[in-house]
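Engineer: the amino acid sequence is not available; the structure is as follows:
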């Protein structure tokens, strides 16, 4: 089994806030992330696919094609957008890094061709904070 990872970058804003909580409760739990006027991140997205190299190309999946897929399915929808307001696949979801990684997986998984399987979504929200999602719930 071979693992191929493509790394992409984008910028997006969001706010972490539970609407059933008071402003003070949100501030206590989410701190600066509950800012009424949103806040942003310079995200780094690692998409890892796995499979066996194709006998005619030696590729599990063409890395350039994977980059185009990530750009078309994810980056174009999220870059310089507000995750809470502008991103269709985040509608009605809490915009934590955890939920965002799951949603990215769900979007990409249905676009992979036979022979390549999504293995991991690693999403860096900051250089010190990232989440990894390996599918399943």
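Structural biologist: Okay, I see it. Note that this is a predicted model, so its numbers are computed, not measured.

Engineer: every contact and neighbour count from this point should use C-alpha atoms.
Structural biologist: Noted.

Engineer: how far away is residue 34 from residue 82?
Structural biologist: From residue 34 across to residue 82, the span is 14 Å (Cα to Cα, to the nearest Å).

Engineer: and residue 82, what is it in contact with?
Structural biologist: 12, 13, 14 (Cα atoms under 8 Å, 6 or more residues apart in numbering).

Engineer: which residues does the helix or strand harbouring the first one contact?
Structural biologist: Counting by DSSP states H and E, the element that carries residue 12 is strand 2-14. In this structure, residues lying in contact with strand 2-14 by Cα under 8 Å, 6+ apart are 33, 38-53, 60-61, 63, 66-67, 70, 75, 78-84, 95, 119.

Engineer: any idea how many residues pack against residue 91?
Structural biologist: 12 (other Cα atoms under 10 Å).

Engineer: before we move on, the earlier item: between the contacts of residue 82, which has the most around it?
Structural biologist: Of the contacts of residue 82, with other Cα under 10 Å as the count, residue 14 tops at 22 neighbours.

Engineer: near residue 78, how many other residues are there?
Structural biologist: Other residues close to residue 78 by other Cα under 10 Å number 20.

Engineer: I'd guessed it sits against residue 87; true?
Structural biologist: Yes - Residue 78 is in contact with residue 87 according to Cα atoms under 8 Å; the separation is 6.2 Å.

Engineer: burial measure for residue 105, as a count.
Structural biologist: Residues near residue 105, counting by other Cα under 10 Å: 22.

Engineer: putting a second one here so we can go through both:
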């Protein structure tokens, strides 16, 4: 049977700051992220299965990505928990803001690595994560490919 790749796209808004960076991104700012999630597998051949002909139901993929990424990161501010931004994070949290503390510099590159691990862990065994593309702006994005890792 043929291996087929399917892709689902997601959008979310997230703020962040890059501690120690030498450019504008050291300041708290946000992006309208676009995340493309591509999985690979064989379409289901069992005619008795309600998902017959699908690699994975787009709705099932959507549920995984929403629960692991979109619902968590949308309208949140992400800071590296190992930087002095922790003080700003606490202040924002005390004022009712949704803050995520991660153990990495919250660049698109590191976020896409984090997302790949979270999504891969939730996929059915017959489906593999093929790639992720995290677009930060119209002209800037980071990509993760299983074949590279």
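Structural biologist: That came in fine, so what should we check first? Being a predicted model, the structure only gives us computed values, none of them experimental.

Engineer: what's the TM-score here?
Structural biologist: The TM-score (TM-score structural alignment, normalised by the length of the first structure) is 0.84; 123 aligned residues with a Cα RMSD of 1.3 Å.

Engineer: tell me how far the following helix or strand past the strand holding residue 12 of the first structure lies from the chain's centre.
Structural biologist: For strand 2-14 of the first structure, the succeeding helix or strand toward the C-terminus, using DSSP H and E, is helix 23-30. The chain centroid and the centroid of helix 23-30 of the first structure are separated by 25 Å under Cα atoms, centre = their mean, to the nearest Å.

Engineer: what residues sit buried inside helix 23-30 of the first structure?
Structural biologist: 26, 27 (16 or more other Cα atoms under 10 Å).

Engineer: the helix or strand following that helix maps to which residues in the second structure?
Structural biologist: Later in the chain than helix 23-30 of the first structure, the nearest helix or strand by DSSP H and E is strand 39-51. Mapping strand 39-51 of the first structure onto the second structure (TM-score structural alignment) gives residues 29-41.

Engineer: mean deviation of the matching stretch from the first structure?
Structural biologist: For stretch 29-41 of the second structure, the mean deviation from the first structure after alignment is 0.3 Å (mean Cα distance after the TM-score superposition for the first structure).

Engineer: tell me how far the ends of stretch 73-93 of the first structure are from each other?
Structural biologist: 18 Å.

Engineer: now stretch 17-26 of the second structure
Structural biologist: Per Cα to Cα, stretch 17-26 of the second structure runs 5 Å from first to last residue.

Engineer: buried ones in it?
Structural biologist: Buried residues in stretch 17-26 of the second structure (16+ other Cα under 10 Å): 17, 18, 19.

Engineer: could you do stretch 69-81 of the second structure as well?
Structural biologist: Quick answer for stretch 69-81 of the second structure (16+ other Cα under 10 Å): 69, 70, 72, 73, 74, 75, 76, 77, 78, 79, 80, 81.

Engineer: check stretch 106-123 of the second structure too.
Structural biologist: In stretch 106-123 of the second structure, counting by 16+ other Cα under 10 Å, buried: 106, 107, 108, 111, 112, 113, 115, 116, 118, 119, 120, 123.

Engineer: what lines up with residue 10 of the first structure in the second structure?
Structural biologist: So, by TM-score structural alignment, residue 10 of the first structure is matched to residue 12.

Engineer: so who does the nearest residue to that match once chain neighbours are set aside touch?
Structural biologist: Ranked by Cα to Cα, 6 or more residues apart in numbering and with sequence neighbours excluded, the top spatial neighbour of residue 12 of the second structure is residue 74, at 4.9 Å. Residues in contact with residue 74 of the second structure (Cα under 8 Å, 6+ apart) are 12, 13, 14.

Engineer: now the aligned partner of residue 74 of the second structure in the first structure: how far from residue 33 of the first structure?
Structural biologist: Using TM-score structural alignment, the equivalent of residue 74 of the second structure in the first structure is residue 79. To residue 33 of the first structure, residue 79 of the first structure is 19 Å away according to Cα to Cα.

Engineer: now do the SS call for the equivalent of residue 118 of the first structure over in the second structure.
Structural biologist: Per TM-score structural alignment, the equivalent position to residue 118 of the first structure in the second structure is residue 129. Recorded secondary structure, residue 129 of the second structure: strand (DSSP: H, G, I helix; E, B strand; the rest coil).

Engineer: fine by me, thanks again.
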